[in-house]
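S.K.: Need a 3D model of the sequence below.
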Amino acid sequence: MNVLGLINSFIRVVEGGSIAAAARAQGMSAAAVSQNLSRLETHLGVRLLSRTTRSMALTESGTRYYEKVRHIPRDLELASQAATGTSEPHGALCIATTAAFGRHVLAPLMPAFKAAYPRIDIELISTDRRVDHRLEGVDVSLRIGAQLDERLIARRIASRPFVVCASPAYLERAGVPETPEALKHHACLVFRYPTDGRFLPWGFVRDGQRFDAQLNAEFIGDDIDMLAQIAVNGGGIARLASFVAQPLIDSGRLVRLFDGNRRTQACAEPEPMEIYACVAERSALNAKVRALIEFLEAHLDAGGKAH
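M.R.: As a prediction, this is how the structure comes out:
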């Protein structure tokens, strides 16, 4: 009997909150995970989980057992590294990332990361919704500052400019806003958070003071690339991350606004995008996650700090 395998299934069920979540995390069927739980309970001679068709909860014995075994997978990984004399990161690494950052920044870097760490098996989840690390088996998520969750531990790994921009056709038709305050008179393309329905505010900094611009939200979307294409086709003014906007500016399809050319005392610059690596708990900062964070910091040329 592979008792360690049974224990791993038990830990995954507890941390994932369901048998289905544990099955996804382990790449197994729900029936196989359920069977592992039954075998472990039979082996121990106690009931670990109280299960009904609608709910599942640890029993008193299950709670005590979980506290004793929860660190076993990590301890085994460290023991293996000590025995082999290598600390090379290895194993599965599930990374959740915002859609635009994943598409434009992370994906192009992944082949180089894989070449540097060939023993790490990478899974990517690209979404702007809030992910549950334990339920979905996520090791680390990459989020912007406005998406941070106080239940997670966050480390700043990069900063990227936001760019306010519009097409030449739109600016010729509607005029060029000279200050952020003028945006309320223009068609603005606004991103709405899928998680709670909030608009992503357009923050600016003037003379060291931060403020949010008042916007006329003529188009609302939950996909940055879609909003960028609306802007390219003359739909209005968008605020895009530089990695989305710059190729469109270089090709002449978009024009940068509020670019730091202080023609008037009222000028202001867009607040930058801060990018964070987030984990559910300190123990999740294992060798694989640290390798990813250090790789991204080096390739994005931005130092990280605790948040």
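
S.K.: rest of the way, CA atoms for contacts and neighbours
M.R.: Noted.

S.K.: and the closest residue in space to Arg282 that isn't next to it in sequence, what does it touch?
M.R.: Among residues not flanking Arg282 along the chain, Ile153 sits closest, at 7.3 Å (C-alpha to C-alpha, 6 or more residues apart in numbering). By C-alpha atoms under 8 Å, 6 or more residues apart in numbering, Ile153 lies in contact with 278-282, 307.

S.K.: Alongside the first, I'd like the structure of this one:
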Amino acid sequence: MALAAETSELIAFTKTVDAKSLSRAAAELGIPRATVSRRIAQLEKKLNARLLLRTTRSLVLTEPGSIFYKEAIIALEAIRQAEQSVSRIGGHLRGDLRVSIPPGMKKSFRAMLCEFTAQHPMLRVHIHTSSHHVDLRSGGYDVALRASTHMQPGLIARTLFRDPVIAVASPGYLSGMGFPVTQHDLKEHHCLVGLSRGELPDMYWPLLSGDRVKVEGTFFTDDISLLCEAALNSRGIALLPEELIRGHLQQGALLPVLKDIIGTEMQIAVVYPDRHFLLPQVRAFIDAVVIWVDSELGDQKSRKR
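M.R.: Down below sits the predicted model:
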């Protein structure tokens, strides 16, 4: 009972720090705000230290609170891993699987997720969809599917395939604005700009030479499918992965722009924290994703996997 009480206090404290609000933490935990406040007070009494400075508008970690928060996250993750180390008892995966995926995934991927949950009915699967790169090391998520030119250090990344990223525009846009001849011509064009890691406008496009060129953005979004749609609707030039636009290129709905000058390669990978062991449900999910990639891409996947 003492361990359960101490765990609930740690959860109340760390959830409050993450949510930056007692009320939001209580809502996420599904318990009254007063209960969260009481558990934090009990924790501070046991430690004989103030962990949080609470005002009417904000919560601020004290220096002891900041140190304790980091250790509390590690302790809670150790408890979770201990619980889930027996997740295959009876031949069935049990426990939780928390996954972060980018928006705009193919219908076949969504079908694969549904099939995965059908195969593992005792598993609680949490899917978080966002273009932002969630912090896998904080213990909030077990695994993520990411497409990036640079993978975050400190994580294990299993590459699924690599995909060229090229600049494209519609014939309608190019007939009106003309084809750029050099990278410097881009300053005279409307560029459709994505957000790096889903956060900041990617105002510098990569050159095949390894350098970069600054572009003038007129449209910004963290939704890659929306970037593609804007390009198809003659709104400007977009930098897009070839796999996403292959059909549009074949149909002539999009045309390459500066193909010998602008471009890079994107790595599509499943990533997870560097832990002492891989949870069974994480391993099962990675295996399912690999099978999906094999069935989707076939021989295309062989390019620099």
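
S.K.: TM-score for these two?
M.R.: The TM-score (TM-score structural alignment, normalised by the length of the second structure) is 0.70; 285 aligned residues with a C-alpha RMSD of 4.2 Å.

S.K.: out of the contacts of Ile153 of the first structure, which are buried?
M.R.: Listed as buried from the contacts of Ile153 of the first structure are 278-280; burial here means 16 or more other C-alpha atoms under 10 Å.

S.K.: from those, which is closest to Leu49 of the first structure?
M.R.: Taking C-alpha to C-alpha as the measure, Leu49 of the first structure sits nearest to Ala280 out of these, at 23.0 Å.

S.K.: and the closest residue to that closest one other than its chain neighbours, how many neighbours does it have?
M.R.: Nearest residue to Ala280 of the first structure, sequence neighbours excluded (C-alpha to C-alpha, 6+ apart): Leu152, at 4.9 Å. Using other C-alpha atoms under 10 Å, the number of residues around Leu152 of the first structure comes to 18.

S.K.: ok, Leu152 of the first structure touching Arg282?
M.R.: No: using C-alpha atoms under 8 Å, Leu152 of the first structure is not in contact with Arg282; the gap is 9.5 Å.

S.K.: list residues touching both of these two?
M.R.: Counting by C-alpha under 8 Å, 6+ apart, Leu152 of the first structure and Arg282 have no common neighbour.

S.K.: Regarding the residue nearest to the spatial centre of the second structure, what is its secondary structure?
M.R.: Closest to where the C-alpha atoms of the second structure average out (C-alpha atoms, centre = their mean) is His133, at 3.8 Å. Here His133 of the second structure is coil, with the state taken from DSSP: H, G, I helix; E, B strand; the rest coil.

S.K.: now do Val60 of the second structure
M.R.: Criterion first, three-state DSSP; result for Val60 of the second structure: strand.

S.K.: Burial check on the nearest residue to it once chain neighbours are set aside, number of neighbours?
M.R.: The spatially closest residue to Val60 of the second structure, leaving aside those adjacent along the chain, is Leu53, at 5.1 Å (C-alpha to C-alpha, 6+ apart). Leu53 of the second structure: 11 surrounding residues under other C-alpha under 10 Å.

S.K.: So Leu53 of the second structure versus Ala41 of the second structure, what's the distance?
M.R.: Using C-alpha to C-alpha, to the nearest Å, Leu53 of the second structure is found at 12 Å from Ala41 of the second structure.

S.K.: Quick check: the aligned residue for the residue nearest to Arg282 of the first structure in the second structure?
M.R.: Correspondence of Ile153 of the first structure to the second structure, assessed by TM-score structural alignment: Leu155.

S.K.: Quickly note the distance from His133 of the first structure to Asp149 of the first structure.
M.R.: 11 Å.

S.K.: Now do the same for Tyr276 of the first structure: its match in the second structure.
M.R.: Per TM-score structural alignment, Tyr276 of the first structure is aligned with Ala269.
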